[in-house]
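A.B. asks: Got a sequence here, can you build the structure:
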Amino acid sequence: MDVSGLPGFYAIAAADPGRRAVIDADGSETTYGELLARVNQVSHGLRARGLTTGDVVAGVLPNGLDAVVMLMATGQIGLYYVPINWHLTASEIAYILSDCDAAVVVTGPEYAVPGGEVGTAGLAEGQPADAPADRAAGAVMWYTSGTTGFPKGVQRKLPGAEPEAIAPLYTWFLGEVVDLRPGDDVHLVTSPMYHSAPCAHTQFALHLGHSVVIAPRFDPAGVLDLIDRHRVSNAMMVPTMFHRMLQLPEETRAAYDMSSLRQVVHTAAACPVAVKQKIMDWWGPVLYEYYGSTESTIAFSVKPHEWLARPGTVGRPAPGFEAKICDEAGKDLPPGEPGLIYVKSSLGSFEYRKDPGRTAASMLGEWYAPGDIGYLDEDGYLFLCDRRTDLIISGGVNIYPAEIEAALLDHPAVADVAVIGVPDEEWGHNVVALVQPAAGVEPGPGLTAELLEHCEPRIARFKHPKVIVYRAELPRTPTGKLSRSRVREDYLAETQKE
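C.D. replies: Next up is the predicted model:
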């Protein structure tokens, strides 16, 4: 049926219960009606646990039906939902759960945490499948480390209205930014839903009446097969995925039909111009890009034909956003001159949970600084010069040097350490640790193995250094501040000579 006049998932599911909602990673299918029934049961179950508007629920869940259910169940009873990266260590997960004050934690069988419950069955059991009373839109509260390495929840004020009053704003915004429309489209989930963009796009797809296909993991040929087999029309990816798919043999790439694709949205890291051009040569002009952050959401966006006319741009301010470029003193800079990017949104502000000082430090009045350097051209298109100085982005995932340095400094053999991101063709950046050994400690393979073992219980595997090199001394200012930019420049100069 035509769903264009229906305001979001809950209304679509009630009107067209037989509509296909989710094809899970194992191939099982769930209709909109079946999904809504489970969502309603879990909403009732959360209410039965005593949760009320503004309370917090967390999920340590792999991609799959339970993750979708938790997202939509909390989204209609005024709760904050915190998706947690299941690659994190037990102590890292415990920190987030404590900081967000999660009243209920739902996990996958393989990601059990103290006090958590496995899956949504327990919440749904014995509960009615009809809509709960006093429905109100919830919000997702993603945790981001910022530049300090200490995760904080990015919290937005709850709308205070039913989801049906909010969903039309989503559909309008997505239509403006990436040409997505309500209808019978098929959305492919390629990345873990604990990241903000894949999670948000899953929710958006259901509000648009689309079917959601969940990839079990990112595998280049496997994703191409899913696109071909399910006639996928839209997906959210990161540049590393493009690079890996382009590395497939020509005969493998030619074996799959990509003609169903109309919108492939990418974000999270800068995409090399050559890589983006090659993908559009292969798939056609279907790549939509946006730039933003967990805090700012989608601040800039660019459609395929705009990008082809201005290769390298990340777009103009999205609807409801303003942008400016400032110098270090906060003075506005003219077009073409690089500086710190600031954005302002009429769609609502954010705050870091329990950290008003950090919230204030990230703002210039009403303007938020993502921390990146760029410039605007004469037509208002943004070009990034560099990511924030210390942030490492590997495979589309943010990695924060301070957190890794803190873990390594906890080892008695380490006197000092600097962690940097080194450009890598496939991953964007690799993590490199430059270690100054303590007096009397012999650097070498044995120490490297010991340091990596030391990291194992302290930080997630994806944060571990790919390379550890040793230095007699690291450059610090008279006040003790480490000059990572100098460390990076020296390291790159040395490796280029080799």
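A.B. asks: can we go C-alpha only for contacts and neighbour counts from here?
C.D. replies: Noted.
A.B. asks: what does stretch 444-457 rub up against?
C.D. replies: Outside stretch 444-457, the residues within contact range by CA atoms under 8 Å, 6 or more residues apart in numbering are Thr89, Ala407, Leu408, His411, His464, Pro465, Ile468.
A.B. asks: If you rank these by neighbours, which is first?
C.D. replies: Of the contacts of stretch 444-457, Leu408 is surrounded by the most neighbours, 26 neighbours in total, counting by other CA atoms under 10 Å.
A.B. asks: what's the next secondary structure element after the helix or strand harbouring it?
C.D. replies: If you go by DSSP states H and E, Leu408 is part of helix 401-409. Sequence-wise, the next helix or strand downstream of helix 401-409 (DSSP H and E) is strand 414-424.
A.B. asks: Counting by contacts, list what that next one packs against.
C.D. replies: Secondary-structure packing of strand 414-424 (3 or more CA pairs under 8 Å, 6 or more residues apart in numbering; DSSP states H and E): strand 392-394, helix 401-409, strand 428-437, helix 484-497.
A.B. asks: The structure of the following sequence is requested for comparison with the preceding one:
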Amino acid sequence: MTSFNSKYDFELGQCAANYQPLTPISFLERCSLAFPKKVAVIDGETHYSYEQFLARCKRLGSALRRYGVEKGDTVSIMAPNVPALLEAHYGVPMIGAIINALNIRLDADAIAFILTHAETKVLLTDRMFSSVIEDALQKVSHKIIVVDIDHPEISSGKFLGELEYESFLSQGDPGLEWCRPDDEWDAIALNYTSGTTGSPKGVVYHHRGAYLNAMGSSSAFGFTPETTYLWTLPMFHCNGWCNTWGLSVVGGTHVCLRLVDPAAIFHLINKHGVSHLAGAPVVLNMLIHAPKEVKARFSHGPIEIATGGAAPPSAVISGMQEMGFNVRHLYGLTESYGPSTVCVWQSEWDNLDFDSQVAKIARQGVRTISLEDQKVIDPETQKEVPCDAKTIGEIVLRSNTIMKGYLKNSDATKAVFKDGWFHTGDLAVVHPDGYVEIKDRAKDIIISGGENISSLEIEEVLYRHPLIMEAAVVAKPDNKWGETPCAFVSLLGKNGRLSEADVIAYCRKNMASFKVPSEVIFGKLPKTSTGKIQKFTLRERVKGD
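C.D. replies: Below you'll find the model as predicted:
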């Protein structure tokens, strides 16, 4: 690109006075000045004000530095939605390190891969997960400093390291002089996604993107200083859709939740006047089908609940509305820092009948304020598809809120960054009003309870079974989880004797429980003339069941 200089560039360069790298850490610092005594974090009976929250984050950063963590190092954390995980989103990047929030549903092999690939220097781990973490650490060859997180609600598990989190914090300085990144392009977070290859890919976020998407999410969700946000969405999901930082944009209150339990959710909504929460469709289903004795009528509302993934069925939207919730539908990927589009409600929809309103809400919508551009293109011509709600194309994005790339995987990065766009692999149509609606996934990803599952990863395990000759795994619609894996297998020779229960038991021994197929179907697999298994045919079969 040819540079151009005008009179507006002459002796008008950047300096410290007129340019500072963006970072979401600055949101928390501001809140400690604007709302010093306001409750920032609630965890059971423990409350932290914004000035206490900032001090704890500084202690964490200072303690990590004391134990040798430097700029560019990775700090991993295995924990449910507790204050330690929230504090790590600020304390770790305060010293230029990168936070890697681990998916708490992963098995030891996957965790070991991530710890090795990320070159984790310090691991903060909740005692609840000591068993799987202990197994994972035995598979890692380099030394990792382990800090154990204890909690009043933990009833089992053991300490793996020599340090306990609160003791670790006590060694830190609450007056830490944290520094902005040298460059807002510097990495702030590392999140792993399975993709279609089965090998976890490390998605790298930068400070600028985290700052902007925190503001974008805050706007899309309608956060205000009066917002009280219940953490039903895992903070390890795209750093909690950037809401770990987004609440600090406005000075809202975080309500931590260790386990997603309907009784606890209804109780906390009433106790703390919760105004917002988010989660996969499975969370909405869980609330709708909760026992009558745990459901509660709210003295405030409606409560805003954001959900992504598959479009919420009309019964779910109706059920949530009857309980006092307003459903917001979103779309995004790990690579886009979480939500990139939102179904913005239009006033003219107020007069539509319920079914028509559901049809509108089912669409993923328009880009958030922090997403620069989005379009749906024909994969062959690369031209935009017409806004006719019929022509299917691939969603492509470009923005400051797109990942830096995949860690140590330049081939995968180049494959998705083409012609100045990030290619999502998701297929959609565009309605006449410009709203996007997802129709299918080009990638063979199964989204179960908000978790991405690689079909190829499951197939690899199945192919290792001595009696299985061929295997293909597709997504099967599920009322509770949205989708679950369904395995199609053909057995080796005439002597193969294998039941559905045998295959499921075998899978349970070789993969995380949420990846285990919910159904196994035996028989010959349909193929193309070139011998490729026709997965689209299998998907149609399970849809028709």
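A.B. asks: After superposition, what's the TM-score here?
C.D. replies: Here the TM-score for the pair of chains, by TM-score structural alignment, normalised by the length of structure 1, is 0.87; 476 aligned residues with a CA RMSD of 2.7 Å.
A.B. asks: Might you report the residue contacts of Gly198 of structure 2?
C.D. replies: Contact analysis of Gly198 of structure 2 by CA under 8 Å, 6+ apart lists Ser454, Ser455, Leu456, Glu457.
A.B. asks: got the contact list for the alignment partner in structure 1 of the first one?
C.D. replies: Taking TM-score structural alignment for the superposition, Ser454 of structure 2 sits opposite Tyr400 in structure 1. The contact partners of Tyr400 of structure 1, taken as CA under 8 Å, 6+ apart, are Ser145, Gly146, Thr147, Thr148, Gly149, Asp390, Leu391, Ile392.
A.B. asks: Can you select the buried ones from the residues you listed in ChimeraX?
C.D. replies: Buried residues among the contacts of Tyr400 of structure 1 (16 or more other CA atoms under 10 Å), as a ChimeraX selection:
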select :146,147,149,390,391,392
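A.B. asks: Export the contacts of stretch 444-457 of structure 1 to JSON lines and append columns for distance to Pro317 of structure 1.
C.D. replies: Output for the contacts of stretch 444-457 of structure 1, formatted as JSON lines (distance: CA to CA, whole Å):
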{"residue": "Thr89", "distance to Pro317 of structure 1": "37"}
{"residue": "Ala407", "distance to Pro317 of structure 1": "38"}
{"residue": "Leu408", "distance to Pro317 of structure 1": "40"}
{"residue": "His411", "distance to Pro317 of structure 1": "45"}
{"residue": "His464", "distance to Pro317 of structure 1": "35"}
{"residue": "Pro465", "distance to Pro317 of structure 1": "35"}
{"residue": "Ile468", "distance to Pro317 of structure 1": "40"}
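A.B. asks: Let me see the ranges of the helices in the stretch 351-500 of structure 2.
C.D. replies: Residue ranges of the helices in the stretch 351-500 of structure 2, as given by DSSP state H, counting those that start in this stretch, are 354-361, 410-416, 455-463, 500-510.
A.B. asks: Can you say which of these is packed in most?
C.D. replies: helix 455-463 (a mean of 20; mean count of other CA atoms under 10 Å).
A.B. asks: That one against structure 1, how far on average?
C.D. replies: Relative to the matching residues in structure 1, helix 455-463 of structure 2 has an average distance of 0.9 Å after the fit, by mean CA distance after the TM-score superposition for structure 1.
A.B. asks: So what touches that helix?
C.D. replies: With contact meaning CA under 8 Å, 6+ apart, helix 455-463 of structure 2 is reached by 196-199, 444-446, 468-474, 485, 507, 510-511, 515-516.
A.B. asks: again with stretch 216-223 of structure 2
C.D. replies: Stretch 216-223 of structure 2 is contacted from outside by 241-243, 246-247, 249-250, 252, 276, 304, 306, 339, 342, 368-371, using CA under 8 Å, 6+ apart.
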